[in-house]
Structures are given as structure tokens and as C-alpha cells.
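In: this one's structure only:
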């Protein structure tokens, strides 16, 4: 979304002030209108301009959320849900003003059912908080998008991450939600049972809705057992296509890899400098295997054969927890490592996902496009499920550069769609990818609009996103 496309506020500012006054009367200092609070809650880790809400409401319970939503609905004032602010496509911006509902204080683990491998949490619980809580149970929550995101935000954006190739994405691990809808009432979308054929699948309707249909107030999640053995390792390749082919062979052979991450030469260079590593500055695969000691050893040996066949270096693997942690910390710091390549520039993080058989083609054509444009854009990806990211570095104060980068990201999305893929594997649509979502889903946009109109007739929930 170009800077010139930022909307002004067509909503009634007097209505917003009326709601703020009534919220303050009811909730006191849970409501903040200072510019610093408002600016913090419009923060976005992309180049999209910040669009501030009129106020920030720190909800502490589902009753708080219900009461405040009823007030906003009465006056048709927008509601913008906020978790930790780590979303990448402007999902927390407030283009029409309104009230930002900060859910970070709703951070209780409500129940853990260890025998059934599930739990129920409030939306402000982060993935790291949950795993700390679960440490003594022998269980863990496997979805890892990198950032310590809130679980409500992860559900709202249908997040995934490095473990998705083995454990799936948020749509696979969310069993049920409670959601406050536009009438200020709370509904429950499912039960703890692992399957149900009782009517519409409302859980997956709200998972990925980016806060446009309601506010999530609790999430029931599947958990996984902590593996007996975890081993990680790396292998370098001469070309990105060789690395992609190794990924394709690994998945097609059914090797149950837990993580398989791809870094291009530029990203390896950035990680070496930022995290104090010394990998060859050529394309790199970073892997992790989960299972019994025997299974992990066998899987590592199988991948070593594949890497050798695809021209990779010897696969160096370790089960040492400290060494693995260092590797994955470097991977999770890839965004900041990429930014450090040119600190004077801004960054646009974008992603696409294609069928695994087209991964090499899509990455190769994208790198050719990067070279033609003369863009600085390191590549990193959850290659095991065909998902890869680019961090495009550019000057956001230069309108010509903005136009050039937007044209590039549009071509990237169209390339992925043409290969049977998606314009966004895990970032969501938000504001940043609205211009391409219609190309991907076609006439289904009308169905999505109809659902939005039915559940949120006054368009108060996170307006200006997705459509």
C-alpha cells in the first residue's frame, strides 16, 4: 500500500470521543489516549505508514471485551485488536480511527489437559509464555513463527513458522475459540474433541480472519509431546536451486523432518556478521529432526545422502542443545541481520508459498527478478512447505523506490499464484496484500464480503484490512 493510498478518517470523530468518555468512566486508566500509547499500538514492522487509533483500551477479561465492544457497536466506532504488534502487513493500523483493544493483559493459561494433549489460554498468552508454563508437563506448543507473538494474534493471522512442515499451522492446532462478535456477545466455535461434524466449521472461519469478524477471547489448542531426541544440522550448497532440490527430495521421500530452513548466500552473509557465525557464504539449509535417538540418527543419515546427491557439503549435525539453540537463535534473528546489511534503509518483509515441486522454480525466477531490479533482498524460508520470505531493503522516503518495490512484490505474488501457490503463506493480507488477494481467490472475495456483512454489518472490526 503506497503512502498516498492511506485513508483519512471518514468515521464520526464525535462518536469516538463519546465512546472514549464512557469507557473511561467505566474502566478508568485501562483507557489511554496519549499519543505515545496510540503510536505504539499502530506500530508495524513494515514500511506501511502508522495510522493511530483514537484510544487504547487494555482489556483484562472477556467481560471487559464484551462491554467495550457493545459501546463501540452502539456508536459504530472501529475496533482494532492488538496482541504484541508483531504482524507484518499493517493488521494493527487504524485507518478509520477507533479503539485499539490491547489484549496483552488477558494472559492466563486457563487449563491444561495433559492426558488429552490440549490446553485453553487467553489471547494475550505468548508462545514462549505457554511453553514455559508447560515445561514440567512433558508437552510443548510447536507453532513457532519466530517472533514471540501472542497466541490470539497467531490464531487471527493463521500463523505458522519453522515447525510447520511437521506440526502444521495454526489452523491445524486450534480446536476451538471463544469470540466476541459485533453484538457484544461471546460465542464458542467448537469443543475439545479432535473432530466434529456439527455444522459449519466456525473455528477455521475465525482463524485467519485478522480480527475482521470479532475479537478472540480464548483459544483451545492442541499440544505435542516433547521429543525424546532433537538434533539439528546444516549443509551448504553451491546454488540456491541445488538447495531447493534437496528440500524437494527430502519431502518427497517422506523423511519426517521437523524444520528445514533455507537461507540464500546474502542472508547467510548477514547472519554470519550479525550472529557471529562462520558458515560458507553460499546457500544454506538448516534442519532439525525430532524423535527417538535411533530415528533421529537415521533421518540425519538419509538427509546427508540427499545433500550429497544434490551437491551439498557434508551434513554436520548435533544433538547438543546449546549448539542447536545458537543455530536457531541466528535463524530467528534473520530479519534483524538482514536489516543490518543496510541500516540506513527500511525493510519490507514479504512472503509467498508454492507447491513444494515448484519451490526451486519460484525461488530461481524471483532471484532473477531481484538481480534485474538491482534490489537488495535476502531470502529465507520455511522451505519444507514451499514457503519463503524476502526482506526487501529500500528507502521509504523515495516514492520512486516505493513504486518499484511494490511492483516487484506484486510480480512475486503473481508468480506464486501462477504456480498454484499463494500470495501469503503466513503473513496474512492486512493492508499490504489487499491488492493481490482478489487475483488469488477470484470470485470467492464476494463470499468473504458476504460473511463480513452478515457478522459485522457496520464494519467495526478492523476495517480496511483484507478487502
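Out: Received, thanks. Note that the coordinates shown come from a computational prediction; the quantities given were computed from them, not determined experimentally. Residues are numbered from 1 along each chain as shown.
In: from here on, contacts and neighbour counts on C-alpha atoms
Out: Fine.
In: which of the helices or strands spans residue 231?
Out: Residue 231 belongs to strand 229-236 when elements are defined using DSSP states H and E.
In: which of the residues in that strand are buried?
Out: By 16 or more other CA atoms under 10 Å, the buried positions in strand 229-236 come out as 230, 231, 232, 233, 234, 235, 236.
In: how far away from the center of its chain is that strand?
Out: Its chain's C-alpha centre and that of strand 229-236 lie 24 Å apart, by CA atoms, centre = their mean, to the nearest Å.
In: stretch 286-303 too?
Out: Its chain's C-alpha centre and that of stretch 286-303 lie 27 Å apart, by CA atoms, centre = their mean.
In: buried set for it?
Out: 286, 287, 288, 289, 290, 291, 296, 297, 299, 300, 303.
In: ok, now which ones touch the last one?
Out: To tie it back to what came earlier, the one meant is residue 303. Counting by CA atoms under 8 Å, 6 or more residues apart in numbering, residue 303 touches 250, 255, 315.
In: quick check: what element follows the lengthiest helix in the chain along the chain?
Out: Secondary structure of the chain per DSSP state H: the longest helix is helix 399-418. Under the assignment DSSP H and E, the closest C-terminal helix or strand after helix 399-418 is helix 434-441.
In: contacts for the next helix or strand after that following helix?
Out: On the C-terminal side of helix 434-441, the nearest following helix or strand under DSSP H and E is helix 444-455. With contact meaning CA under 8 Å, 6+ apart, helix 444-455 is reached by 181, 182, 212, 213, 438, 459, 467.
In: generate a PyMOL selection restricted to the buried entries among those residues.
Out: Burial among those is assessed by 16+ other CA under 10 Å; the matching PyMOL selection reads:
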select buried, resi 181+182+212+213+459+467
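In: which two of the buried residues of stretch 286-303 have the greatest separation?
Out: Maximum pairwise distance among the buried residues of stretch 286-303 (CA to CA): 17.4 Å, between 286 and 291.
In: coming back round to it: could the buried residues of strand 229-236 be laid out in a markdown table, adding distance to residue 393?
Out: As requested, those are exported to a markdown table (distance: CA to CA, whole Å):
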| residue | distance to residue 393 |
| --- | --- |
| 230 | 35 |
| 231 | 34 |
| 232 | 30 |
| 233 | 29 |
| 234 | 27 |
| 235 | 27 |
| 236 | 25 |
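In: what's the closest of those residues to residue 307?
Out: Comparing the buried residues of strand 229-236 against residue 307 with CA to CA picks out residue 235 as the nearest, at 7.1 Å.
In: the closest one against residue 311, yeah?
Out: No - between residue 235 and residue 311 there is no contact, the gap being 9.9 Å when judged by CA atoms under 8 Å.
In: next up, a structure to set beside the first:
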């Protein structure tokens, strides 16, 4: 049978024996409580909850290795869980199995100030890490909005508001410790900034959504805090004008740290949710990092750029309290948008295109939402060509569900046809599997071959990225 073919849903006849073996090994660390199981099948979207058969809270890498060894023996699926903020069903257990909860593995193991690196366990959250680093003059820049765990951010190749300057998880992870499908503990990479020795297994694991191994330790790059940070906002007549201004900013190589787009509806939502009084038109939130002089220079250059595209009312400040208030409103965008229609379910989707196609893609998406009669604020890390749509849908209304599904599908295809991707940072999980072939073509076969080689029993997060477990 070809690698790309799939098998029927596997039976779970051996799972009770596996759970007995896990119970004997771990005792009270293992739970089969229905509520706990459903909490760990949680997904922040409208995909149905598919709980695992059991949840194991682990304390160290040896717990993870032992648990996977037992599951391998009984061919029981294994799903890693951080804090549950993924958006495409990565945490669901469509074939049952064991959820390994990593939250207790939250130690910051080593900070190397001279090398600008830190080594952490996967349960550490990004906010926890930056709080720990606050007196070192260093910080960890990847900021996906949610207070996600580092392990989860590795698994989904997370990005966020700072990515335009500091990159994404693939750019800041130096080394990983990973438990394989057989229960072996391996290390990929070192603290050196580069290597030409062998395959880049670190980048292979990053973004694999728990299908190739479970991360138990992460070594990250850190960055120095800037002498001065300036944040500001500006308004535009249309979304296209705002996007054109972003494109020019990037093409002129302005070293901007953050540049976020909020459409008029998203601004309205933020005003209501965070008690702001922003003008309800397409708006850019921006941030500049550097010396006091360079921040002023960047702000002036940006001001000159936006004038060409109708940008108005540009104000910026280095006041820390005002900056935090502004970015907290941006981080609350999901909840602010949901509050526009509290009775509805929120469907968050994203896409990413080359910066030259950004205005076209965002404008077409906004028109699509309007023509469908849906409520769907747009917000995005537009410096990377990445933006998000939050559709508010009555899931009991088949017409609304169909309309929302159509918008998501057309956005994915639109982005792919623009030589972009159906997801810039949410991942594939269960939600976007049907776009993999169109985006990657024959390369999907290579991905599946790697999966089969590293996980021959297909126990690591099966049913993700591809709809069924692979036959080996």
C-alpha cells in the first residue's frame, strides 16, 4: 500500500490494557475522569471536542519517555498538551489515546547571558519566561498573543506581533530535546548559532504539531532590550491604503518591530472591550525599537510613508504605560471580537501571502465577508503578510455554517494561488488538512514518508495534518 493511502479508523481494543499499565506506573498522575479528558480535548474553535481516553500529568522527560514506551507497546495514540491555546484541533484525540499534559514541566533550566540563550522545559509560558528575564536586560520576542507554552509554540511554529523584526519560532530555536515514538530521548542542535553537521532535525520538529516527537526541552535565542521603544497608531481611509503603506514600509527596509492591522470593525470591538476611543477606521498599530535617536528617525520615516497613502493622525510615544495599554488591546482582539456577538461561536482562521500581494488578498477577503453578510473582523501581523479573520457564527444555523466555511476555504485557496500559504501560524491540525495537497503537491508524499520513518506505528498525534493514520 502506498504511503499516501490511509487506513480505516483503528480499533481501541488494547487501550484498556495500556491504561492499566500506565496506571500501575504512574498512579494518581493518570486521570480517566470525563471532565478532565474533555478539558484536554479542548480546542479554541468550533471543531467538535474529541477527548482522549486518559490524561497523564508528567513531571520530567523520563515520565514522557516511559509513557510513550508503554503506548508504543500497545499502539495507543499519544497527544501532547501545553495550555490548550491551539486553534485548528491539534489537541483533539480522534482515535482516542493518551494525552500527556506538560504544564508541570515549567522549569527555566539555564540562562546564558553572554551567549543570549536560555534553556527551558516545554511547559514554560512566554509571559513566565519574560517575567523571569526582566532583570537581565534580555527578552524572548515571539508573541503569538495567547500566553502559550514554549513547547506548544515549537509544535505549531508560532509567530506573532514581533515576527517582522525578530522572526518566528523557526528562527529562535537553537536546540531541542525530543522523545521519539519509540520512547528514546534525543537531542537536536547545540547552543552554537550555526552548524553544517548533518540534517537539521531541529527545524524538522518545529511545526510538526506533535506528529514526529514530543519536545521535553528547548534552547532559545534571546535578544537585548532596546534603549528606547516607541509605539503609535495611525488611521487610513481604506484597508487597501493601510496595506499599501505596510508594503512600502517593508520594501524600504524600515527596521520596524511591530506593524499590526486592525480593520474598522476590529477597532470598534477593541473600543468597546478595552474602553478605548480610537477612530473606527482601518488602523495600524506600530512599534519602533532602538536608541532614542533611531526611534525618532524611524517614526519620522514612517510618518512620511503613510502620508503617501492617506494615513492620518499618526501619534507615537515612548511612554511605557500607554504602550502596554495599546498592545493589551491588540492582544485582547480575539475576546473583543467575540464580544460583538456573544451568543455566536468564534472561528479564527489565518493566511499569509508575499508582501506584494497583501493589499489584494486582504481587500478581497474583506469584500468576501461583506458579500456573505457575516461578522468577521480582520486583524493581522501584516509586516509578514500574515492576517487573521475571526468569523462569528451561529453553529445551529446551517446557512451561516456554510457561509463561514466558504469564506475560510476561499481565503485559503486565494492565499495559495498568490504563492502564499493557507496558514501563517495556526497550523494544519484537523481544520486545514484539505488544503495540503494544493499547497504542497508531491511534497506531501515526502512529509508522509518522514512521518512513517520516525513513527512507524503512527501513535504520535494521529489524524493531524492528514485525516487518517498512515499505513506502514
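Out: Looks like it came in fine. On a predicted model such as this, the values are computed, not experimentally measured, just so you know.
In: returning to that earlier point: which of the contacts of residue 303 of the first structure fall in helices?
Out: Among the contacts of residue 303 of the first structure, DSSP H puts residue 250 in helices.
In: mind checking which of the contacts of residue 303 of the first structure are buried?
Out: By neighbour count, with 16+ other CA under 10 Å, the contacts of residue 303 of the first structure hold 250, 315 as buried.
In: reformat the contacts of residue 303 of the first structure as TSV; add distance to residue 23 of the first structure.
Out: Listed next are the contacts of residue 303 of the first structure as TSV, based on distance: CA to CA, whole Å:
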residue	distance to residue 23 of the first structure
250	55
255	55
315	59
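In: residues near the closest residue in space to residue 358 of the first structure that isn't next to it in sequence, how many?
Out: Nearest non-adjacent residue to residue 358 of the first structure, counting by CA to CA, 6 or more residues apart in numbering: residue 419, 6.8 Å away. A count of nearby residues for residue 419 of the first structure, using other CA atoms under 10 Å, gives 16.
In: cool, and the one 4 residues further on?
Out: Number of residues near residue 423 of the first structure (other CA under 10 Å) recorded here: 27.
In: give me the aligned partner of it over in the second structure.
Out: The equivalent of residue 423 of the first structure in the second structure is residue 422 (alignment by TM-score structural alignment).
In: assign residue 317 of the first structure to helix, strand or coil.
Out: Of the three states, residue 317 of the first structure takes strand under DSSP: H, G, I helix; E, B strand; the rest coil.
In: starting at the chain centroid, how far to stretch 216-229 of the second structure?
Out: Centre-to-centre, stretch 216-229 of the second structure and its host chain are 18 Å apart (CA atoms, centre = their mean).
In: which of the residues in that stretch are buried?
Out: Judged by neighbour count (16+ other CA under 10 Å), stretch 216-229 of the second structure contains these buried residues: 216, 217, 218, 219, 220, 221, 222, 223, 225, 228, 229.
In: ok, which pair from those is furthest apart?
Out: 216 and 228 (35.4 Å).
In: follow-up on the earlier one: which other helices and strands contact the longest helix of the first structure?
Out: Here helix 399-418 of the first structure touches strand 346-353, helix 359-373, strand 387-394, helix 434-441, going by 3 or more CA pairs under 8 Å, 6 or more residues apart in numbering; DSSP states H and E.
In: just put these in a markdown table and tack on distance to residue 102 of the first structure.
Out: Output for those, formatted as a markdown table (distance: least, CA to CA, whole Å):
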| stretch | distance to residue 102 of the first structure |
| --- | --- |
| strand 346-353 | 24 |
| helix 359-373 | 37 |
| strand 387-394 | 28 |
| helix 434-441 | 24 |
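In: out of the ones you listed, the one nearest residue 89 of the first structure is which?
Out: The closest of these to residue 89 of the first structure is strand 346-353. By CA to CA, the value is 8.5 Å.
In: distance between stretch 107-124 of the first structure and the chain's centre?
Out: The mean C-alpha position of stretch 107-124 of the first structure is separated from the chain mean by 21 Å, CA atoms, centre = their mean.
In: list the contacts of that stretch.
Out: Applying CA under 8 Å, 6+ apart, the external contacts of stretch 107-124 of the first structure come out as 83, 103-106, 125-126, 130, 137, 139, 150-153, 192, 216-225.
In: show me the residues you listed that map onto strands.
Out: 139, 216, 217, 218, 219, 220, 221, 222, 224, 225 (DSSP state E).
In: pretty sure the third one contacts residue 180?
Out: Yes - with contact defined as CA under 8 Å, residue 217 of the first structure and residue 180 form a contacting pair (7.0 Å).
In: give me the common contacts of those two.
Out: Shared contacts of residue 217 of the first structure and residue 180, defined by CA under 8 Å, 6+ apart, comprise 62, 65.
In: ok so, going back, and which of the contacts of residue 303 of the first structure is nearest to residue 95 of the first structure?
Out: For those, the nearest to residue 95 of the first structure is residue 250 (44.4 Å; CA to CA).
In: run a quick neighbour tally on residue 163 of the second structure.
Out: Counted with other CA under 10 Å, the neighbours of residue 163 of the second structure add up to 23.
In: strands of the stretch 51-200 of the first structure, start to end?
Out: Under the criterion DSSP state E, counting those that start in this stretch, the stretch 51-200 of the first structure carries strands at the ranges 55-58, 79-82, 99-102, 109-113, 118-121, 139-140, 174-180, 186-188.
In: go through those and pick out the most buried.
Out: Of the strands of the stretch 51-200 of the first structure, the one with the most neighbours on average (mean count of other CA atoms under 10 Å) is strand 79-82, at a mean of 29.
In: can you tell me what sits against it?
Out: For strand 79-82 of the first structure, contacts defined as CA under 8 Å, 6+ apart pick out 41, 69, 72, 92-94, 98-104, 153, 211, 215, 460-462.
In: do the same with stretch 60-72 of the second structure
Out: Residues contacting stretch 60-72 of the second structure (CA under 8 Å, 6+ apart): 18, 21-22, 58, 77-78, 98, 100, 105, 179-185, 216, 457, 459.
In: how does it look with 7 Å?
Out: With contact meaning CA atoms under 7 Å, 6 or more residues apart in numbering, stretch 60-72 of the second structure is reached by 18, 22, 58, 77, 105, 179, 181-185, 216, 459.
In: distance from the longest helix of the first structure to the second structure after superposition?
Out: Helix 399-418 of the first structure differs from its equivalent in the second structure by a mean of 1.4 Å after superposition (mean CA distance after the TM-score superposition for the first structure).
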